[in-house]
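here are the coordinates; sequence isn't available:
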């Protein structure tokens, strides 16, 4: 391991030096972030939430940001990503225009909503989805991911019933392809919520909730890895978040493809109970040049890579953006780690949970 470490430090010293030169005063966004936001992002008014409302449903309260230009159907998609109640099943009280129910194509700004207004919703999760997320009575209770240690993860990737589920996704699921894949590049699969973006906090624009050094990190990683996004939300919401963060418009890197919640599978994991996970086997089955040897996934939830724990790196969750954006340097350090391991032939042999100690003295 030390030989690889020395070799990678020698090969990538210039990249590391560039990263380390970033001023601590720029932790909100890197200089590259600023350039992108000025030159390539949509105008700030497009990213700025015009107001924030809350949906009250089934005993819970779900904050939803409304952006300038958002239509009713886009608002319902945002509600769906939080509640899993499909738009056609939603009945939202007070979502009206001149006393009549608002139609999907109407602008949310025309409905007279007030900031911090609470809207009641009536609706149920589809029967099929309800069955998928229901925990059988004889199954153990699902444990919060934060309470699970690495030692308690049991690999379930060889169970035949799960293999069959993955094979079905390979046959039927279609990732959203954005840019060509590059021969010889490894693959980095990234989660969005709490990994790249604090989706629960409220900000004046998307950049305020973006994890510090995001664009700097993606530019650095793109030199050695194809980039993919896999989020446990709908494809429409992935596209919207990537637009707000300026990812899709950045000229210095490309995202190869998006994968949404429909590619996930449901498993019964020992010590976890019934959960939905992101099996990388779906990607490997669709694109055979990506394998367990050249793929790494970042996610703030360890359970999402239960089917391939040797390829998952549990990133520190980015929450409370306004409090933590001045001190969060996780992506800055991980950019260096990715450089260090890019020279290896087999990433699956690494223990990514100990990534901070890959170099002597840490990152």
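That came through, no problem. As the structure is a computational prediction, the values presented were derived from the model and not from experiment.

from here on, contacts and neighbour counts on C-alpha atoms
Noted.

and stretch 136-150, how far apart are its ends?
25 Å (Cα to Cα, to the nearest Å).

okay, one more to line up with it:
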């Protein structure tokens, strides 16, 4: 299989869209550069998906033990419930013999309201029984409903019944390591498509507020200071550079879980990029595994700037085949707010899941997942070997864009 040859018109300099991969036999689609600098969420232009589903899952196409998760194009949520001038509800909740004051925005989802209650009381959302807030039952199927559309009266008083999670007995034998939910993927166009338009995740006021909450509540612990003039490479961990399942289970040594060519790839890009690792794994697992992999504290010719775990991610809602879907996202604006020298003009986010790019589709580069560590097929994986030169080409495009 021949290497893809990116072809850019003389007046167009941009990143490939999320459908591109260094091992994809098709040439990457190119998009016009964006001039938007609005934070917290990038709405940069990106090529619209050309098909509704990807079926490129053959290892022969991917170079060894890599697979491409089937992808469908996400459908934007309807915008008729979005409040341009947002209203707020000040509520009073009775629980555990106490009265709690809660403030909710009209653009918040019912899911966000339940999450507020869980933060205050430690009662899991699935265990909350809410009485007196609305006439009907607030089932999980309504989680994507805007709070302003629920018909709740301003100043409403209601009661919640539920037991905090810490007080619920759990059989220790049933407690498992965290699992990464990745059996589907969704690709987001940069413009609403089809009838009815809708609102994209990057433009949703609720999602913008969530990004600001992450920025304000989650400090970044820098391990190696950003270097002047370097671009930003955000690298997913789970199934992108590591086969996560055997790594977390301990069924294989860490070095055997690493994708072939991992350290060579990181050394090759470090000359021009500061490297940030973003994982859906919680920090208590992430730090020790990165040390075991030799990515932190090793003697390699690269340094990790900092890492981010799933506490800096949050769920968004969209549609898939007409049904409401919920998944977490990685907002790059979290990094850009902390380090203004980085922006949509000099950032690449590499991941095996396009849905993680939902708020920043123009900065995402999807590659094939690595799920075959410890096998001959896994040893033959060549994705990272091809990714290094490919990222070098993108750096050239970004340099021309900035200049």
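Cool, the structure landed. Everything quoted here is computed from the prediction, not taken from an experiment.

any idea what the TM-score is?
Here the superposed chains carry a TM-score of 0.56, computed using TM-score structural alignment, normalised by the length of structure 1; 229 aligned residues with a Cα RMSD of 3.4 Å.

from the chain's centroid, how far away is stretch 258-266 of structure 1?
Distance of stretch 258-266 of structure 1 from the chain centroid (Cα atoms, centre = their mean, to the nearest Å) equals 12 Å.

could you report the neighbour count for the equivalent of residue 270 of structure 1 over in structure 2?
Alignment note (TM-score structural alignment): residue 270 of structure 1 maps to residue 319 of structure 2. For residue 319 of structure 2, the neighbour count with other Cα atoms under 10 Å is 16.

and the helix or strand where residue 319 of structure 2 lies, what does it pack onto?
Assigned by DSSP states H and E, residue 319 of structure 2 belongs to strand 314-320. If you count contacts as 3 or more Cα pairs under 8 Å, 6 or more residues apart in numbering; DSSP states H and E, strand 314-320 of structure 2 packs onto strand 323-329.

for the strand it packs on, give me every contacting residue.
Counting by Cα atoms under 8 Å, 6 or more residues apart in numbering, strand 323-329 of structure 2 makes contact with 144, 313-319, 355-359, all of which sit outside it.

need these in TSV with distance to residue 284 of structure 2, can you?
Shown next, in TSV, are those (distance: Cα to Cα, whole Å):
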residue	distance to residue 284 of structure 2
144	30
313	16
314	18
315	21
316	24
317	27
318	30
319	33
355	24
356	22
357	25
358	26
359	26
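
picking that back up, so how far is residue 246 of structure 2 from the match of residue 270 of structure 1?
The gap separating residue 319 of structure 2 from residue 246 of structure 2 is 32 Å, by Cα to Cα.

and residue 385 of structure 2, what pairs with it in structure 1?
For residue 385 of structure 2, the residue aligned by TM-score structural alignment is residue 332.

contacts only, for its match.
Here residue 332 of structure 1 is in contact with 19, 213, 216-217 (Cα under 8 Å, 6+ apart).

please, where are all the helices along the stretch 251-400 of structure 2?
254-257, 262-269, 283-293, 333-338, 376-379, 383-402 (DSSP state H, counting those that start in this stretch).

do the stretch 101-250 of structure 2 as well
Taking DSSP H, counting those that start in this stretch to define them, one finds helices in the stretch 101-250 of structure 2 at 110-121, 205-217, 244-249.

compare those and give me the one nearest residue 365 of structure 2.
Nearest of these to residue 365 of structure 2, taken as Cα to Cα: helix 244-249 at 19.7 Å.
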